[in-house]
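Engineer: Need coordinates for the following:
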Amino acid sequence: MKNIKVYISIMLALLVLPSCDEYLDVKPADTVIPETMEEFRALMTRAYYLVPAENSKLTMRTDEVKFYRWAWENDIASYKDIYLWEDETPAPSTLSFGWQSFYKAIFYANHIIAEGSEITDGTKEEVEQLQGEAYLMRALMHFNLVNQYASHYDLNSSATDKGVPVSTVIDLEANYVPSTVAEVYGLVESDLTKGLALLNVEEYELGKNYRFTKTSANALQARVALYKNEWENALASAKTTLAIKSDLEDLNNSESLIPSEYNSKESIMALEEGIHAAVVNSVFVSDELMGVYDIDNDLRFAKYYSDNGSGSYVVSKGGDDKFRCTFRTAELYLIAAEASAQLDKLDDARDYLNQLKVKRLKPDFYSTEVARIAGMNRAELIKEILTERFREFAFEGHRWFDLRRTTQPEIIHVFGDETVVLQQGDPRYTLPYPQEAINNNPNLAN
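Structural biologist: The predicted structure is shown next:
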């Protein structure tokens, strides 16, 4: 991770760029126009750097955490209203979600897409790889935006459901109005197709593995299809990704890494930050999350959590810059398992699930799990796969989206004497547009 930070610092120093602090609202000044491959690569590095760190904030909204009232005062001030889903009138100290940063990253990606063909040096392969990364950046940013600030994709209503503004050109005089959910997904899928046609790197070396590659593009394609319940497409993209990279950390090996570390065997793309130290220091593992592990036989439990001495557990996979993960192979195994189960390919679903479990469980317990899973019907198997996602991806930012795309269950959060209930199907499963963005762009209020 030190290599990544040094590389970003060096590349950012090569180019002075506008901050675009009010992108979609005001025009940036003193724009420097890049011309060389080095300058365009620095522009792309700037886009990577701007990707917002949302995992901490999204995790605080889930059933993974218990916020304890004797946490540091500053941590309480930053996260309490997120934990209690107080989105309409949060305290001024509450951390903001990354609306503006998403659009900043899109701004730079748009410039590379529009102007990258004018690069004065660099090979054809280098230019295509760079532009492919820009298309993938634009796809991922719009995908994350629509899944935070719009209702979950529904085939029957997505053509009319309000989404988020789509930004594909550098036109700072344009009227940015929200597109429908279907239109946003349409752009995401179009950019994925265009980007995949240009990308030619399958895997970057450590220190540059925050960048998009053919492998991570296929992983994103699988995730997009999963969120749309397009099971055939999800399975195909997951299989394509696993054909390129299928390694898993074997937790039976004492030297194994936590799988979400940037340099683990599983890492496909190490871009997005893990949860911050403020969250690690402010929450216990919830009773709901504790309850899905066999504490004695699931090797993840001792790897992912530690006893704080009071009988409560705190998370170990966070609070350090080494925890950076946007895609890793375990996700593709579980996408393939879920899609196979939904398609009634139950033996295939069990096989994908067990390929992960054998790397996570003690051998004797794994044998009993194989027998248990063999007796499951389709509905039971799908439920087990979703529970496995809960175990595997805890505190990595997946849980909020898994809750949104499945049952949107009731969640109860308690802080001191205050108890707040997120009802099943609650509108608060969708974040509101930031008030600052509405103030600056009245089109968002319509």
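Engineer: okay, CA-based contacts and neighbour counts for the rest of this
Structural biologist: OK.
Engineer: Break down this protein into its strands, ranges please.
Structural biologist: 65-67, 162-165, 178-180, 267-269, 283-285, 305-307, 313-315, 327-328, 411-415, 418-422 (DSSP state E).
Engineer: Would you convert these into TSV that also reports mean neighbour count and distance to Leu381?
Structural biologist: Putting the strands of the chain into TSV (neighbours: other C-alpha atoms under 10 Å; distance: least, C-alpha to C-alpha, whole Å) gives the following:
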stretch	mean neighbour count	distance to Leu381
strand 65-67	23	26
strand 162-165	23	32
strand 178-180	20	33
strand 267-269	28	26
strand 283-285	21	25
strand 305-307	16	26
strand 313-315	21	28
strand 327-328	24	22
strand 411-415	16	23
strand 418-422	13	27
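Engineer: one more to line up against the first:
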Amino acid sequence: MKNIKYCIVILGMILAVGCGDFLDEYSQDEIIPSTADDLDQLLVGEAYPIVLPILSYLDLLTDDVESNYPTNSTQYQCLVTGAGVFTWAEDMYERLEENTKTPINTWEYYYARIMGCNVVLDNIDAAIGDVSKKGNVKGQALTMRAYYHFMLVNLFARPYNMEGIDLSKESGIPLMLSSAVKDEAPKRATLEQVYKQIENDLLEAAPLMKLYGQNNNSFKANDLFTYNLLSRLYLYEEKWEKVIEYADYVIERKPVLLNLSDIVMASGLFNWSFGTKNVFDEASEERIWRYSRNNEFGPFFYLYNAPVAFQASEELKDLYEKDKGGNSADLRLGCYYRSYSQSGSTRIQYGQKAITGTSKGMRVAEAYLNRAEAQIRLYLQNGNDELRKAALKDLNYLRSRRFDTRTELYKDIDKNGEALLEFCLDERRRELSFEEHRWFDLRRNGMPEIVHILTLEAGMPVTFVLEEKSDKYVLPIPRNVSDRNPNLK
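Structural biologist: Got it, this is the predicted structure:
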């Protein structure tokens, strides 16, 4: 089985850059499993994320992060490592590779995972095994292939809802739908084709996951993963009724959110040595999927010897409600972040939403926010006040689980019009920070201007501006990939 895994990784890397007959010397019979159990093992090893810094840099692109000038050499190396991303440089991936021990090539990594999915999908129908096992494995592979294509197209192509683009002509990303290695270098499909394929994969996976995947552990795709990803897909496509339909399924199956009041000390401060769980921990009522178990933020947000190189921005920190004394009324500010003290004040650093370490993945809280936003968008279109009330119900339930409702610090909100939409988007930012949402939310909400200040030499800060609707909202394909594939314009 180990040999199979190594071969599939090589296959994925080769296909991602468009090379040809690398594997002619190998017998296909030697690397293709024949049972559903074998394919399930291959899926775990080759189609799911492993603990690597896949997207550890993503928040550096956003308004959720700001930089300092550290004097400690380790901190300064973190600053240099992240500088290319933080300034939206065309050679950001090359600069990451120069400054990290583990090169970060999101493009090649995701396509290697897609290859693992494709090997499973090309062989599962003929594999030996019962219907439920084969259905479960196939549903997982379809879901994960859709997920990786979805992430790629939202990193390396223009937003689906960008004003003025022709989806049938706009370049997306290459679609990889087979494990066969071809001589021809892969070409970009259109944005319309990519999103349609993602949708088709998820719609094919959904009934399989509903029938056979409900009991999968939360390190694997399950029915909630598939339905929530459909809700997210339609949110980006602005198909509001469908957002609600698929979020409904997730919430009906798993309606309870973790109550942060239950895990804080009497003072209202979160103490890691006393904590028993957080929103991504196994005992959390709302966890759907978790994939990062170690400190993925380490290369950029190294904690010790303040000031740190990068930290959560004051703008983000100020979004969390305070009481009259300036203390946090919103428990998320204490529960969701690593923090440190500097000059008598507390600085928040990066998201840490599990007791056992940093985590990313998927939570039911997203389904509530997806549904609330879709309800508000429809309400603004047609004036239906029942949709406004439904959105308020979702938002107030979420907030009630994030404040200590036994005190007067918590109050339900009652807003309308554009003010309600603005509040919902801010609530999404507060809740889903450092979970790989903010950059994509900025893209689909008008690609606003972002200003970053970077100091690489003491006393010499330099201002960098990402202009509104800038082409830099599309990330550059790593040069070692584009140089080997002339079809990637």
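Engineer: Just give the TM-score of the two.
Structural biologist: Put the two chains on top of each other and the TM-score (TM-score structural alignment, normalised by the length of structure 1) is 0.89; 429 aligned residues with a C-alpha RMSD of 2.5 Å.
Engineer: Dump the strands of structure 1 to TSV, plus distance to Asp247 of structure 1.
Structural biologist: Formatted as TSV, these follow (distance: least, C-alpha to C-alpha, whole Å):
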stretch	distance to Asp247 of structure 1
strand 65-67	29
strand 162-165	36
strand 178-180	38
strand 267-269	9
strand 283-285	28
strand 305-307	23
strand 313-315	24
strand 327-328	9
strand 411-415	35
strand 418-422	38
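Engineer: For Ala150 of structure 1, which of these is the nearest?
Structural biologist: Of all those, strand 162-165 sits nearest to Ala150 of structure 1, with 5.0 Å by C-alpha to C-alpha.
Engineer: So which bit of structure 2 is that closest one matched to?
Structural biologist: Alignment of strand 162-165 of structure 1 against structure 2: residues 171-174, by TM-score structural alignment.
Engineer: With stretch 423-438 of structure 1 instead?
Structural biologist: Alignment note (TM-score structural alignment): stretch 423-438 of structure 1 is matched to residues 467-482 of structure 2.
Engineer: May I have the distance across that stretch, first residue to last?
Structural biologist: End-to-end distance of stretch 467-482 of structure 2 (C-alpha to C-alpha, to the nearest Å): 25 Å.
Engineer: got the buried residues for that stretch?
Structural biologist: Going by neighbour count (16 or more other C-alpha atoms under 10 Å), the buried part of stretch 467-482 of structure 2 is 472-478, 481.
Engineer: any idea which of those is the one closest to Val181 of structure 2?
Structural biologist: Val481 (16.6 Å).
Engineer: got a list of what the closest residue in space to the closest one that isn't next to it in sequence touches?
Structural biologist: Once flanking residues are discounted, Val481 of structure 2 sits nearest to Val17: 5.7 Å by C-alpha to C-alpha, 6 or more residues apart in numbering. Val17 of structure 2 is in contact with 108, 185-186, 481-482, 484-485, counting by C-alpha atoms under 8 Å, 6 or more residues apart in numbering.
Engineer: Same check on Thr387 of structure 1?
Structural biologist: Counting by C-alpha under 8 Å, 6+ apart, Thr387 of structure 1 makes contact with Val292.
Engineer: Check Val250 of structure 2 too.
Structural biologist: Counting by C-alpha under 8 Å, 6+ apart, the residues that Val250 of structure 2 touches are 224, 227-228, 364, 367.
Engineer: Greatest separation within these: which pair is it?
Structural biologist: By the measure C-alpha to C-alpha, Tyr227 and Val364 form the most distant pair in the contacts of Val250 of structure 2, at 10.9 Å.
Engineer: once aligned to structure 2, how far is the top helix by length along structure 1 on average?
Structural biologist: Assignment by DSSP state H gives helix 124-149 as the longest helix of structure 1. Helix 124-149 of structure 1 differs from its equivalent in structure 2 by a mean of 0.6 Å after superposition (mean C-alpha distance after the TM-score superposition for structure 1).
Engineer: where's the residue nearest the centre of structure 2 relative to Ile355 of structure 2, distance?
Structural biologist: Central residue of structure 2 (C-alpha atoms, centre = their mean): Glu436, 3.3 Å from the mean position. Distance of Glu436 of structure 2 to Ile355 of structure 2, given as C-alpha to C-alpha: 19 Å.
Engineer: next one: Asp91 of structure 2
Structural biologist: Counting by C-alpha to C-alpha, the gap from Asp91 of structure 2 to Ile355 of structure 2 is 35 Å.
Engineer: Ok, Gly275 of structure 2 next?
Structural biologist: Distance from Gly275 of structure 2 to Ile355 of structure 2, by C-alpha to C-alpha: 7 Å.
Engineer: what about Asn218 of structure 1, neighbour count?
Structural biologist: Using other C-alpha atoms under 10 Å, Asn218 of structure 1 is surrounded by 24 other residues.
Engineer: Surely it and Ala238 touch.
Structural biologist: Yes - Asn218 of structure 1 lies in contact with Ala238 (C-alpha atoms under 8 Å); the separation is 7.2 Å.
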